[in-house]
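[1] Below is the sequence, then the predicted model.
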Amino acid sequence: MGWEPDRDALRGRVAVVAGATRGAGRGIAVALGEVGATVVCTGRSSRTGTLRSDYDRPETVEETAEQVTAAGGTGVAEVVDHLDPDQVAALAGRVGAAHGRIDVLVNDIWGAEVLKGGPDRWDTPVWEHDLDDGLRILRLAIDTHLITSHHLLPLLVARPGGVLVEVTDGTTAYNATHYRISAYYDLAKVTVNRLAWSQGHELAPHGATAVAVTPGWMRSEIMLEAFGTAEDTWRDAVDPPDGSAPTAPPGFADSESPRFVGRGIAALAADPGRARWNQASVTAGELARTYHVSDVDGRRPDAWAAMADEEATGASG
C-alpha cells in the first residue's frame, strides 16, 4: 500500500491559503483539505467576475474551495485582491468573526508569471526591462505578502502553535548563488525567503513558526499547457508513446503535481515539533523525505536535489 494522508490530522484547524486559485496555492489548499482542515481559499479569479486577475485563465477560487471540500475538508471561497489593504483587512474581519483564529497561513500570492515572460525574455538587463512590468512583479510578489501578513497574523498569534508558510521559488542557499531570470524576479524570490526568516523572528515569542517553502518543477496548469499536455498524460511530454519528439525537456521527468508541496506543508502543520522549522528555507522534496509523504502518483520527486547533483557533476567534470 502507498502513502495515504491522515484524514483527521488537521480536523478542526483553520487555514487561509492566500493565492489559492491555481498552481501551488490550489495544491496546498486541497492537501490541507485532505487532512480535514477548514481552508479559506483566496484569489481574484472568481465565477462572479468581480475582480480581474493578471491571468486570462479559467480557474476560479470557488473551484478550489469545492476541491478542498471534496478532498475531505471544508472549503471557503473568498474573492480578494491582496494588493488592496482594505480588502485584506475586510477578509481578516470575516475570518475572525467566523473562526476567531487562524492556525495556518499560507502566503502563495504571485500572479506575475505573464510579466516574468518566457525563456526568450530571460536575462534581460534591468535597464532594458520594462520598468512598469518590473515594479509590478515586485508588488505582486512582495507587497501582497506584507499586506496579508499585516492583517492576518494577529489571528495567527491569537493562540500558540500557528504556522506561517511563505511560498517562493528556490531556497535561500540556492538563490544566494544563482541569478534568477531577471533583477526583478531575482529580488522577488530572494525577498520572500528573507521575509519568512524575519517573520519567524517576530513570531517565535508568540509560539508561532514561519518557514519558506519552494516547490520543485511543478506541473501547474500554465506549465502543462506550455508543454501541450495534461496531468493524466504528463509523462508523454517527456517520452511520447508514438515516438514523436518530446514537448518537454528531460528534467520534466522529475516534476511534481501541485499537491506534492501541499502535502509536505500539511504534514509540517500537523507536526507537534513544527517549531524546529522556524526561519528555515526548505524544498517540497525535503519536506516529503522528512514526513514520508508522496505525490498523487506515489512518487517522491526532488527536482532541486537532482539539479544540485547535475551541478556537482558538472563542476567535478
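    Now that the structure is in, tell me what you want to look at. For clarity, every value in this text was computed on a predicted model and none was experimentally measured.

[2] From here on, just use CA atoms for contacts and neighbour counts.
    Will do.

[3] Which parts of the stretch 151-300 of the chain are strands?
    Listed in chain order, the strands of the stretch 151-300 of the chain (DSSP state E, counting those that start in this stretch) span 163-167, 209-214, 280-283.

[4] what's the answer for the stretch 1-150 of the chain, then?
    Taking DSSP E, counting those that start in this stretch as the test, the strands found in the stretch 1-150 of the chain are 14-18, 38-43, 74-79, 104-107.

[5] In this structure, spot the helix with the most residues.
    helix 183-203 (DSSP state H).

[6] chain center to that helix: distance?
    On the basis of C-alpha atoms, centre = their mean, to the nearest Å, helix 183-203 sits 14 Å off its chain's mean C-alpha point.

[7] contacting residues around His82?
    Shown in contact with His82 (C-alpha atoms under 8 Å, 6 or more residues apart in numbering): Ala18, Gly43, Val88, Ile109, Thr144, His145, Ile147, Thr148.

[8] try it again with 6 Å
    Going by C-alpha atoms under 6 Å, 6 or more residues apart in numbering, His82 touches Thr144.

[9] Can I get the strands of the stretch 1-150 of the chain in JSON lines including distance to Gln279 and mean neighbour count?
    Below are these laid out as JSON lines (distance: least, C-alpha to C-alpha, whole Å; neighbours: other C-alpha atoms under 10 Å):
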{"stretch": "strand 14-18", "distance to Gln279": "19", "mean neighbour count": "26"}
{"stretch": "strand 38-43", "distance to Gln279": "24", "mean neighbour count": "29"}
{"stretch": "strand 74-79", "distance to Gln279": "28", "mean neighbour count": "22"}
{"stretch": "strand 104-107", "distance to Gln279": "14", "mean neighbour count": "27"}
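
[10] another one to put next to it:
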Amino acid sequence: MTGPLKEHVALVTGGTRGAGRGMAIELGAAGATVYVTGRTTRESRSPLGRTETIEETAELVTEAGGRGVPVRCDHMVPADVRALVRRIEEEQDGRLDVLVDDTWGGDQWIEWKPLWEHDLDNGLRALRNGLETHLITLHTVLPLLVRRGRGLVVEVTDGDDMFNDRYRGSMFFDMVKVAITRLGKVLHDELAPHGVTSVSLTPGFLRSEEVLEHFGVIEENWRDGIAKDKWFAISETPRYIGRAVAALAADPEVARWSGRALSAGVLAKHYGFTDLDGSQPEASRFFEEVYFGDRKDAPVEDYR
C-alpha cells in the first residue's frame, strides 16, 4: 500500500453503501487499512433489505489501493461494538487513526409531516437508531484514540452550521442530525486535551445508490435526473465526501478544524480536491444563496 495514509488504520461505521462506502474507498485510495462495518453481508441482510454488502465495500477499498476489512456490526448492540474494538486491538496492536462515525439507517421510519401527525413509535425508533448508535460507538471506540494521544473523529451528519438554522421537514430527522453535528463540536472539549481532533462533516446533495434509484438513473447518466428535480444538478458522488475525509486524515495540521461543522464543498476549496467529474460542488453555498436565499434563477454551474 502506498499513499499519504499508508500504515494508517481507519474505521468507517455504516460503510455498506452511500457516503460510508465513498469515504471508505477514498481512505483506501490514500493507502489506509479500513475496517468497514454494517449489518448487511453476503449471508444476511439488514431490515432495510438493500443488496449492498460490507464485503463489496471492503473489496472496493482494496481495489483502490488500501486494505478493506469487513466486520458485521450492529452499532445498536454494545457487545457487537466491543467485539469490534477487541478485533482492532488484536489485529492492529490497538492502533486506530481515524474513526468515521456514519451510522444512520433511519430513513424507513421518517415521515415528512408535523410532529403530532408522525407515528410516535417510528419517530422514536429513528431517533434511537440515528443517535444512540453514535453514542454507543463513541463510548466504546474513543479509548483507542485517547490512549494513543492522536487521531481524527468525523461525525457524519446532514447540514453544516448554516443549515442547522433551517428546519429539515421532519422533527425526528432534524433532531438526529442537529444532535450529531453537536457531537462533532462538543467532542472537541473532551478530546482536544488528548491530542484528538473532532469534526462534524456533511455531504451535499448525495448521489447515493438509493437516490440514483429514486431518480431512475445510474451514475453514468445521472444528469437525466435533473428533469425530475432541477436541484439535482448540484448533486455529488459519495466519493466527494470521501476525498474530504481523506484530506482531513492526511493533514498534519488537522487540529485547525477541531470542533467545526464542515462540508465536503468547503473542504474541496481548501484542499483542492474535486469530485470524480473534476467539478467542485458547493452545496452549502448553493442552499444558502439559492434554495433558501434570493438567487432563485442563479445558474447551477456557478455552484459546481
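    Noted; the coordinates are in hand. All values reported here derive from a predicted model rather than from experimental measurement.

[11] And the TM-score, once the two are fitted together?
    Scored by TM-score structural alignment, normalised by the length of the second structure, the superposition of the two chains gives a TM-score of 0.94; 294 aligned residues with a C-alpha RMSD of 1.4 Å.

[12] one step back: and for the longest helix of the first structure, what are the contacting residues?
    Residues outside helix 183-203 of the first structure that contact it (C-alpha under 6 Å, 6+ apart): 134, 138, 141, 166, 168-169, 172, 180, 209-212, 278-279.

[13] Which single one of those residues is nearest to Met218 of the first structure?
    Asp169 (10.5 Å; C-alpha to C-alpha).

[14] The second structure: which residue goes with that closest one?
    Asp169 of the first structure maps onto Asp158 in the second structure, with residues paired by TM-score structural alignment.

[15] residues contacting its match?
    Residues in contact with Asp158 of the second structure (C-alpha under 6 Å, 6+ apart) are Lys177, Thr202.

[16] try it again with 10 Å
    Shown in contact with Asp158 of the second structure (C-alpha atoms under 10 Å, 6 or more residues apart in numbering): 164, 168, 173-174, 176-178, 180-181, 200-205, 263.

[17] ok, now which ones touch the residue mapped onto His129 of the first structure from the second structure?
    For His129 of the first structure, the aligned position in the second structure is His118, judged by TM-score structural alignment. Contact analysis of His118 of the second structure by C-alpha under 10 Å, 6+ apart lists Trp109, Ile110, Glu111, Trp112, Ser170, Met171, Phe172.

[18] Reformat those residues into JSON lines and put neighbour count next to each item.
    Listed next are the contacts of His118 of the second structure as JSON lines, based on neighbours: other C-alpha atoms under 10 Å:
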{"residue": "Trp109", "neighbour count": "20"}
{"residue": "Ile110", "neighbour count": "20"}
{"residue": "Glu111", "neighbour count": "18"}
{"residue": "Trp112", "neighbour count": "14"}
{"residue": "Ser170", "neighbour count": "16"}
{"residue": "Met171", "neighbour count": "19"}
{"residue": "Phe172", "neighbour count": "26"}
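
[19] Now the two most distant members of the residues you listed.
    Greatest spatial distance in the contacts of His118 of the second structure: Trp109 and Met171, 12.1 Å, computed using C-alpha to C-alpha.

[20] which residues do those two both contact?
    His118, Gly123, Leu127.

[21] Among those residues, which lie within helices?
    Gly123, Leu127.

[22] Can you lay out the shared contacts of Trp109 and Met171 of the second structure as JSON lines showing distance to Glu220 of the second structure?
    Below are those laid out as JSON lines (distance: C-alpha to C-alpha, whole Å):
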{"residue": "His118", "distance to Glu220 of the second structure": "37"}
{"residue": "Gly123", "distance to Glu220 of the second structure": "35"}
{"residue": "Leu127", "distance to Glu220 of the second structure": "35"}
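
[23] Going by distance to Phe287 of the second structure, which of the shared contacts of Trp109 and Met171 of the second structure wins?
    Within those, proximity to Phe287 of the second structure (C-alpha to C-alpha) peaks at Leu127, which comes in at 25.2 Å.

[24] The closest one maps to what in the first structure?
    The alignment partner of Leu127 of the second structure in the first structure, by TM-score structural alignment, is Leu138.

[25] cool, and Ser258 of the second structure?
    Using TM-score structural alignment, Ser258 of the second structure pairs with Asn278 in the first structure.

[26] Show the contacting residues for its match.
    Contact analysis of Asn278 of the first structure by C-alpha under 10 Å, 6+ apart lists 163-165, 196-197, 199-201, 203-204, 208-212.

[27] May I ask which two of those are separated the most?
    The largest separation in these, counting by C-alpha to C-alpha, is between Ala204 and Ala212 at 14.8 Å.

[28] more neighbours, those two?
    Between Ala204 of the first structure and Ala212, counted using other C-alpha atoms under 10 Å, Ala212 has the larger neighbour count: 29 against 18.
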